[in-house]
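Novice: Structure here, sequence nowhere to be found:
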């Protein structure tokens, strides 16, 4: 469940209002105008037997062996967020464990930088389901991207053509609905999927259909180790985008004796930072343990693997790497030259007055606060929006959790002696 898998608070509320008004969720796996008729034969009541979960008769070792073919030993997965293999097996078994046959065995494990696709095709380099600009869409005609991190979707496909699962927070009363960042509700869709195996290493696994599967039951959630339940609670509390509505509902139920909030009440609470911060990790765990909050699950079935397209990308990739390296070297050289120039100028400049130092300190503190704000933001989409507000002179390149280069404000160190002088100057002014 990457931080940017779910809608923004405004988009989510707008989508819920649209559904309440009678709008139908979109099924994007079938072209418009095409319908499928399904006939179901009714069975006599006496023939209906109590159902059991798939895989209940198997041991953990047997399930682990059955899933071995769809696991990738090179994948770096955060085990504290990984639900059990039994949860995976119960749902994967329904769509089949078969791996889609991939023609190109040489290139199928080629790993890309996420930045490459953003540069070539446009769109955000941090969003899970990025949308392309109209200009790029006209040029490439591709707008069905999905970039899944195994950190929040540990059961996503790890091998090209293998099946997998996609997780997202459940909207109460609307099972099997996923909301795009624009607030569009959909039950099923198709995407060309890339999976992050490690920092800066993205693997193309194929074109997949996403279809609603069984949501995680309270019993399944409770059966997970305590560290997994608490890690999920911690992540939900830390994310101000996809976690905010969950926190708002938990807070509202606590304040109003278990009553569910209306749309307007949810919107009001979701923007109340103090209310959201007051929700504890234990309250979040309890909400999922009792079924008041649920993890929605979508099964992922591979329906194709464009070997020709990937071969073209691989052929172009070395040139892109060379061009990018040259750009980074040029930028670094310009920064070094600028610093040397500043040092020469500083030697000739007279020593600033105490008031000038105070003003400089305030400006430096503002820049440092930018860095601290960026560092505290967990949502990749929020980091991107914040990044757009920074000046070019106040940023430097670092690598984020997805292995992409981000420009963030440079923290500036102020010597202790200077800080003391400024503090003394402020105290003198106050005495006056």
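Specialist: Nice, I can see it. In this text the structure is predicted, and so the values were computed from the model without any measurement. Numbers count the residues shown, from 1 in each chain.

Novice: CA atoms for contacts and neighbours, from now on please.
Specialist: Fine.

Novice: Strands of the protein, residue ranges please.
Specialist: Applying DSSP state E to the chain gives strands spanning 26-27, 111-112, 145-149, 164-169, 178-179, 185-198, 201-212, 295-304, 395-399, 405-409.

Novice: Packed most tightly, which of these would that be?
Specialist: Burial of those is given as mean neighbour count (mean count of other CA atoms under 10 Å); strand 178-179 ranks first at a mean of 26.

Novice: next, the one to line up against it:
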């Protein structure tokens, strides 16, 4: 389980931020149409598994689109679930404004069902409040275990492990 506590979410975002919705001027049948990841990858290129896939140079030259994000509710349970709705993407990185993916809106797809990736719209990633040690300890044990396991087994935390190693061995951040 990766769901963070409601208390943390409300503290980090405010109720208005969580409930903000952009109007989508198309019918729900069109707005909620899902596509398989292989289909999207075949049309535009990019990895079938990466959260932020990069199309090959040939595909990029053809369509010029290198602004994709694919959020899976299994790993990103606070992602938007309807086009235009607000959502959250948490990572192991410290919240800072220098990440290149923050420069422009990203074409955001969310996996709502098996092989059903729904286009949510153009979303801008904005750094939020980092989870403090106290807020981390207030999360349910299952949440902490799932995140810790992902950090170790899925390499979500390789950069964090390197920072800890450098801090311990070299005394630098």
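Specialist: Yep, it's here. Just so it is clear, the model here is predicted, and its values are computed rather than measured.

Novice: if we can go back for a sec, generate JSON lines for the strands of structure 1, with distance to residue 285 of structure 1 as supplementary columns.
Specialist: What follows is the strands of structure 1, written out as JSON lines (distance: least, CA to CA, whole Å):
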{"stretch": "strand 26-27", "distance to residue 285 of structure 1": "31"}
{"stretch": "strand 111-112", "distance to residue 285 of structure 1": "36"}
{"stretch": "strand 145-149", "distance to residue 285 of structure 1": "23"}
{"stretch": "strand 164-169", "distance to residue 285 of structure 1": "13"}
{"stretch": "strand 178-179", "distance to residue 285 of structure 1": "22"}
{"stretch": "strand 185-198", "distance to residue 285 of structure 1": "26"}
{"stretch": "strand 201-212", "distance to residue 285 of structure 1": "24"}
{"stretch": "strand 295-304", "distance to residue 285 of structure 1": "12"}
{"stretch": "strand 395-399", "distance to residue 285 of structure 1": "32"}
{"stretch": "strand 405-409", "distance to residue 285 of structure 1": "33"}
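
Novice: Out of the ones you listed, flag the one nearest residue 245 of structure 1.
Specialist: strand 164-169 (9.5 Å; CA to CA).

Novice: what does residue 98 of structure 1 align to in structure 2?
Specialist: Matched by TM-score structural alignment, residue 98 of structure 1 corresponds to residue 20 in structure 2.

Novice: May I ask you to confirm that that match is in contact with residue 87?
Specialist: No: in this structure, residue 20 of structure 2 is not within contact of residue 87 by CA atoms under 8 Å, at 9.1 Å.

Novice: Could you find the closest non-adjacent residue to residue 128 of structure 1?
Specialist: Leaving aside its sequence neighbours, residue 128 of structure 1 sits nearest to residue 147 (CA to CA, 6 or more residues apart in numbering; 4.9 Å).

Novice: Structure 2: which residue goes with that neighbour?
Specialist: Residue 147 of structure 1 maps onto residue 70 in structure 2, by TM-score structural alignment.

Novice: List the residues that contact residue 73 of structure 2.
Specialist: If you count contacts by CA atoms under 8 Å, 6 or more residues apart in numbering, residue 73 of structure 2 has them with 79, 110, 111, 112.

Novice: At which residues are the helices of structure 2 located?
Specialist: Per DSSP state H, structure 2 carries helices over the ranges 6-19, 28-31, 37-44, 57-63, 133-137, 141-153, 158-170.

Novice: what about residue 368 of structure 1, neighbour count?
Specialist: Residue 368 of structure 1 has 18 neighbouring residues, counting by other CA atoms under 10 Å.

Novice: Which residues lie in contact with the residue nearest to residue 128 of structure 1 in this structure?
Specialist: Applying CA under 8 Å, 6+ apart, we find residue 147 of structure 1 in contact with 127, 128, 129, 193, 194, 195, 196.

Novice: now it: how far from residue 235 of structure 1?
Specialist: Using CA to CA, to the nearest Å, we find residue 147 of structure 1 at a distance of 19 Å from residue 235 of structure 1.

Novice: now residue 76 of structure 2, nearest residue through space, not along the chain?
Specialist: In space, residue 76 of structure 2 is closest to residue 89, 6.1 Å off (CA to CA, 6+ apart).

Novice: surely the one you found meets residue 78?
Specialist: Yes: using CA under 8 Å, residue 89 of structure 2 is in contact with residue 78, at 6.7 Å.

Novice: which bit of structure 2 covers stretch 373-391 of structure 1?
Specialist: Under the alignment (TM-score structural alignment), stretch 373-391 of structure 1 falls on nothing in structure 2.
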